[in-house]
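> Fold the following, please.
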Amino acid sequence: MAAGSVLLAVAALVLYGAWAVASGVATRSLSALNAVFVSYVASLVVVGGVVVAARRPMTGSRVDVAFAAVSGVCLAAATVSFYAALARGNLAVVSAIVALYFVVPAVVGVLYFDAQLSAANVAGLALAVVAVVLVAA
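Below is the predicted model of the structure:
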């Protein structure tokens, strides 16, 4: 894996962690929907600025654009669910459970995209689930 991709992945890790903490703080007095709305407006400002600065035309097939839209709908629904869970539960427990999202694409990849998982991959997925169960206990 290229060093640049690792650096970006670590940046995403730190920023997702900061997002989870900020979300938990926001839902102390804001409703989940209002907190999501404010965060998405801020996100649009950031992403919109990057898109404008990059000056790249949108290219891609209609199917891929449709999947990008579907991913946005899924992300919005997941974010509302996450914020609502934070408003009702423990930040550490809720964040740990949500962090298991990577299991879904792993299973979908095996079932629908002929992805192959090694024994180590399966063990890693199982240990991640066990870790979340222990954190949530």
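
> contacts, neighbours, all on C-alpha from now
Will do.

> so what secondary structure elements neighbour the host helix or strand of Val10?
In the assignment (DSSP states H and E), Val10 maps to helix 3-26. The contact analysis (3 or more Cα pairs under 8 Å, 6 or more residues apart in numbering; DSSP states H and E) places helix 3-26 against helix 62-88, helix 91-98.

> how about this one, so we can line them up?
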Amino acid sequence: MQSIPAMRKYSNKTSLFSILFLISFHSYSQENKAIQKLDTELQKCLDDTQNNMLNCTQVYYTKIDEQLNITYKKIRTNLSKPEQEKLKTQQLAWLKKRDQYFKKVKAETTKELDGENESQDYRMICSHKNALFVRDRIIELEKTYSKN
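Model prediction:
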């Protein structure tokens, strides 16, 4: 059984993480059922105290990354060849930006955790921030290429 301070620490982390997630969840006002479903699944996983929060965020990252691939392919099939090339160039540039962002997240999170970069907290925070970055790309693609 955990001590009271350990339980408070866990409870505070859970509350903070849930608040941050809910803010990001509500920041997307456009209707995207796939993202909403993944966001809801993540929140349910995080709310279940029997679940490992790290596992919840890692599964979410995997699923949101898969959704990016689905969205990219779906958009690409509806474009002309020149538009497809333009999208590909933009996506390659975004991938470089993503890699830089992920490195920045690792460095900032290590600093926030006083040099700790092996803990579950570290991996959970990085995984969640990375997932939100990918999620934002899906939203950006859909806004840019949605048919009005």
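
> overall similarity of the pair, as a TM-score.
The TM-score (TM-score structural alignment, normalised by the length of the first structure) is 0.30; 71 aligned residues with a Cα RMSD of 5.4 Å.

> ok, back up a step: can you tell me which of the helices and strands packed on helix 3-26 of the first structure is packed in deepest?
The highest mean neighbour count among those, using mean count of other Cα atoms under 10 Å, belongs to helix 91-98: a mean of 18.

> To Val41 of the first structure, which of the helices and strands packed on helix 3-26 of the first structure lies closest?
helix 62-88 (12.1 Å; Cα to Cα).

> ok so, going back, I'd like the helices and strands packed on helix 3-26 of the first structure as a markdown table, with distance to Ser43 of the first structure appended.
A markdown table is the format used below for those (distance: least, Cα to Cα, whole Å):
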| stretch | distance to Ser43 of the first structure |
| --- | --- |
| helix 62-88 | 12 |
| helix 91-98 | 20 |
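
> quick one, which of those is nearest to Leu13 of the first structure?
helix 91-98 (12.7 Å).

> Let me know which of the helices and strands packed on helix 3-26 of the first structure is the nearest to Val50 of the first structure.
Closest approach to Val50 of the first structure among these is made by helix 62-88 (17.3 Å; Cα to Cα).

> how distant is the longest helix seen in the second structure from the center of its chain?
Looking across the second structure with DSSP state H, the single longest helix is helix 81-112. Remark: helix 81-112 of the second structure is offset 13 Å from the chain centroid, using Cα atoms, centre = their mean, to the nearest Å.

> With stretch 24-42 of the first structure instead?
16 Å.

> Name the residues that touch it?
23, 79-80, 83-84, 86-87, 91 (Cα atoms under 8 Å, 6 or more residues apart in numbering).

> likewise stretch 82-98 of the second structure?
Stretch 82-98 of the second structure is contacted from outside by 76, 133-134, using Cα under 8 Å, 6+ apart.

> cutoff 7 Å now
With Cα atoms under 7 Å, 6 or more residues apart in numbering as the contact definition, stretch 82-98 of the second structure has outside contacts at Arg76.

> Check which residues of that stretch are buried.
Neighbour counts over stretch 82-98 of the second structure (16 or more other Cα atoms under 10 Å) mark 87, 98 as buried.

> Can you tell me which of the contacts of stretch 24-42 of the first structure is closest to Val104 of the first structure?
The closest of those, once distances to Val104 of the first structure are taken by Cα to Cα, is Thr79, at 16.1 Å.

> which non-adjacent residue is nearest that closest one?
The shortest distance from Thr79 of the first structure to any non-neighbouring residue, by Cα to Cα, 6 or more residues apart in numbering, is to Val36 (6.9 Å).

> name the element that neighbour belongs to?
helix 32-54.

> And the helix or strand Lys74 of the second structure falls within, what does it pack against?
In the assignment (DSSP H and E), Lys74 of the second structure maps to helix 53-77. If you count contacts as 3 or more Cα pairs under 7 Å, 6 or more residues apart in numbering; DSSP states H and E, helix 53-77 of the second structure packs onto helix 33-47, helix 120-145.

> just to revisit the earlier point, and the angle for the helix holding Val10 of the first structure with helix 91-98?
Calculated by axes from the mean of the first three to the mean of the last three Cα atoms, to 10 degrees, helix 3-26 of the first structure forms an angle of 130 degrees with helix 91-98.
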